[in-house]
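> just need the structure, nothing else, for what follows:
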Amino acid sequence: MAQTREIRAQISNISKTRKITRAMERMAFARLAQARKRAESIRPYGRILRKMMARFVHVDGDYQPALMARRDPVKRVGLIVVTTDRGMCGPLNTRLLQEVVQQLERWQQAGQECSLTIVGLRGLATLKRCGSRVVAHVPAGSEFQPSEELLGTMSVPIMQFLRGEIDELYVATNRFVNVLNYQPLLSRFLPLGHALAGVPEHLQLPLHHHPGHHPVDYIYEPGEQEAVDALLLRYVETIIYQAVAENAACEQAARMTAMKSASENADQRVEELTLEYHKARQEAITRELIEIVAGAAAIDER
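Here you go, the predicted structure:
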């Protein structure tokens, strides 16, 4: 009977866990629609802004915006790492942080200093254990909304680049493809440029005009260079916003998938334990019957 009591206790515990995982799966499913809509809605804004910058940057061919200044050799780099605050979302954070750690090792071997700006508690805990230098940190938040705290934190690496404290700035995040597919992405986006090897399309600035299009004269206020600098800064902020928004969508999709898999595993384990419980109970009943029959036979013999 002790064995059957232990099996019943296991079934009860797993059933309670299954209720939790199913509830988390439904919550992630409900939040995914909003997060996915937010991530996909900003992509057209970024594309249009890139086209605008492709025209505005050509206003003054001799002017070199600060956000496009290239510095050789590269001795100091910055990295923005976008992760989640909570776990239970499968390998979402693990795969991204593995790539980040490998890249940090490559920079260290090349003699380059690296400063990190981290979004999310998971990335902060892991990268601090690796001994990385963290200059700024902000929680990701369960429901991402652009806030002054986030924009203030993200301005730290941008100002580092403008002051010349770092020569290049990279971003590491998860790019949302669909509900079942998301890709870890680590790419350079400062200094801004075009046709960068290995840089995705949404992080490139197409500094060219389309065939058949001619530059249009604009009236700038207060000036041409000031307008270009302001729009380039807004473009960089848009890239960061898109990285955090897409990672939020990936988080909900990964959590929904992970919790669904956990619920299915719990169902399978409950079925196995139920079968094991019935077998153990049948064995106990059979053993008791054998003992009763043996006792009755012994009484008849006496």
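
> all contacts plus neighbour counts: C-alpha atoms, from now on.
Fine.

> am I right that Leu169 is in a strand?
Yes. Leu169: assigned to a strand according to DSSP: H, G, I helix; E, B strand; the rest coil.

> how deep is Asn13 tucked in, by neighbour count?
12 (other CA atoms under 10 Å).

> need the strands for the stretch 151-300 of the chain, in chain order.
168-178, 181-190 (DSSP state E, counting those that start in this stretch).

> from the contact counts, what lies against the first one?
What it means is strand 168-178. Helices and strands touching strand 168-178, by 3 or more CA pairs under 8 Å, 6 or more residues apart in numbering; DSSP states H and E, are strand 76-82, helix 92-109, helix 148-163, strand 181-190, helix 224-301.

> just name the most buried of the strands of the stretch 151-300 of the chain.
Most buried of the strands of the stretch 151-300 of the chain by mean neighbour count (mean count of other CA atoms under 10 Å) is strand 168-178; its value is a mean of 22.

> contacts for that one?
The contact list for strand 168-178 (CA atoms under 8 Å, 6 or more residues apart in numbering) reads 39, 74, 76-83, 92, 96, 100, 157, 161, 182-191, 243-244, 246-247, 249-250.

> here is a second sequence; please produce its structure as well for comparison:
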Amino acid sequence: MEKSQEIRNRIKSISGTRKITKAMEMIASSKIRRAQNRILEARAFISSIEEVITDVACYSGLLHFPLLTPHENDRTVLILGVTADRGLCGGYNSNIVRLIEKTFRMVSAAGKTVKLDIIGIRGRNYFRYMGYEIEKVYENLSDYPKFLDAREISREIISRYLSEQVDRVIICYTRFKNPAEQIPSVRQLLPIPIYGGISDENIEDIVKNSNKLFYDRLESLGQIQIGDKTCRINPEFLYDPSPADVIGSLLPQYIYTIVYGALLEATASETGARMTAMKSASDNAEEMIKDLVLMYHRARQQQITMEIAEIVSGAQALATVAE
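Predicted structure coming up:
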């Protein structure tokens, strides 16, 4: 059994660690509500933009915009991976990194050239260590992402897509469900799949349908088929500004908002994962302290018993000598 002093030192060390994990848990819990509110606002805004884009494009017949139209040659795919800048958040980083790697392998296996952009220091360090070539890195965005940051990233991506440096853009991020559960997700950014709603897509579907056109103009019927939605072109609708101006201004804003929403989802997921991990660490430290306190009392009791036995033995020896 360990000596009493050694056990006391371990208790002191673990108690200090528990104070740190408890403080981190409280900080994360104070941030999570604000992060959740920002996510709900972003989701509602994204849904509204998608509805407007789909309706205007559908009822006006304006579907041949550069950001909506797939490239003729679908050869180069850009993957934008959203990771964290810091650790101590449980399996958050490892889960999203695995998803990015899986997406990379599946797109490569489909015969595509894959380019990789990474948001977050943790992802940057991992993929550089593993030998991946990273095109661009964006750091220090995970703590409190701003719309201006998302707009800067989106403009860079749109520029590369319009100049045909890349033919498709996929974003991998972590979707927030609750503080205890985060879902690594993937969705296609460009060309914009206007039939898809805000739901995330499967990697297999994205890879399999890489050359799928997202619309089918039915001139003879005066209709447009977008996924499962059939809309009749109505030339009597009047738009001010024109439908082309509306869609032309909304499409870039839509990409900005999708990227911003992904950053918000990732931040909330990281915060929730950190809160859960620190709570688990604090609880484990508490259990360890209880076990060590029990060990300390037993060791102390054994030491006292031994000292009493030595005193009694000494007294008996003195009595024997005196006789």
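
> coming back round to it: pick the most deeply packed of the helices and strands packed on strand 168-178 of the first structure.
The highest mean neighbour count among these, using mean count of other CA under 10 Å, belongs to strand 76-82: a mean of 24.

> after superposing, tell me the mean distance of it to the second structure.
In the superposition with the second structure, the average deviation recorded for strand 76-82 of the first structure is 0.8 Å (mean CA distance after the TM-score superposition for the first structure).

> kindly report the same for stretch 231-238 of the first structure.
Looks like 0.9 Å for stretch 231-238 of the first structure (mean CA distance after the TM-score superposition for the first structure).

> which bit of the second structure covers that stretch?
Alignment of stretch 231-238 of the first structure against the second structure: residues 250-257, by TM-score structural alignment.

> now swap in stretch 114-125 of the first structure and tell me
The alignment of stretch 114-125 of the first structure onto the second structure (TM-score structural alignment) spans residues 114-125.

> still on that earlier bit, mind putting the strands of the stretch 151-300 of the first structure in TSV, distance to Ala298 of the first structure included?
Output for those, formatted as TSV (distance: least, CA to CA, whole Å):
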stretch	distance to Ala298 of the first structure
strand 168-178	73
strand 181-190	70
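
> nearest to Ala230 of the first structure, of those?
Comparing the strands of the stretch 151-300 of the first structure against Ala230 of the first structure with CA to CA, the closest turns out to be strand 181-190 (15.4 Å).

> what range in the second structure does that closest one sit on?
Mapped onto the second structure using TM-score structural alignment, strand 181-190 of the first structure spans residues 181-190.

> picking that back up, how about JSON lines for the helices and strands packed on strand 168-178 of the first structure, with distance to Arg18 of the first structure added?
Output for those, formatted as JSON lines (distance: least, CA to CA, whole Å):
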{"stretch": "strand 76-82", "distance to Arg18 of the first structure": "30"}
{"stretch": "helix 92-109", "distance to Arg18 of the first structure": "22"}
{"stretch": "helix 148-163", "distance to Arg18 of the first structure": "35"}
{"stretch": "strand 181-190", "distance to Arg18 of the first structure": "25"}
{"stretch": "helix 224-301", "distance to Arg18 of the first structure": "5"}
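
> looking at those, which is closest to Arg47 of the first structure?
That would be helix 224-301 among those, by CA to CA, at 10.0 Å.

> which elements pack onto that closest one?
If you count contacts as 3+ CA pairs under 8 Å, 6+ apart, helix 224-301 of the first structure packs onto helix 2-56, strand 76-82, helix 92-109, helix 148-163, strand 168-178.

> list the contacts of stretch 135-153 of the second structure.
Stretch 135-153 of the second structure is contacted from outside by 83-85, 115-121, 124, 256-257, 259-260, 263-264, 266-267, using CA under 8 Å, 6+ apart.

> quick check: closest non-adjacent residue to Leu124 of the first structure.
Closest residue to Leu124 of the first structure apart from its sequence neighbours, by CA to CA, 6 or more residues apart in numbering: Ile118 at 6.2 Å.

> these two touch, right, the one you found and Asp85?
No. When contacts are counted by CA atoms under 8 Å, Ile118 of the first structure is not listed as touching Asp85 (11.0 Å).

> so which of those two has more stuff around it?
Set side by side, Ile118 of the first structure and Asp85 show more neighbours around Ile118, with 27 against 18, by other CA under 10 Å.

> secondary structure class for that one?
Taking three-state DSSP, the label given to Ile118 of the first structure is strand.
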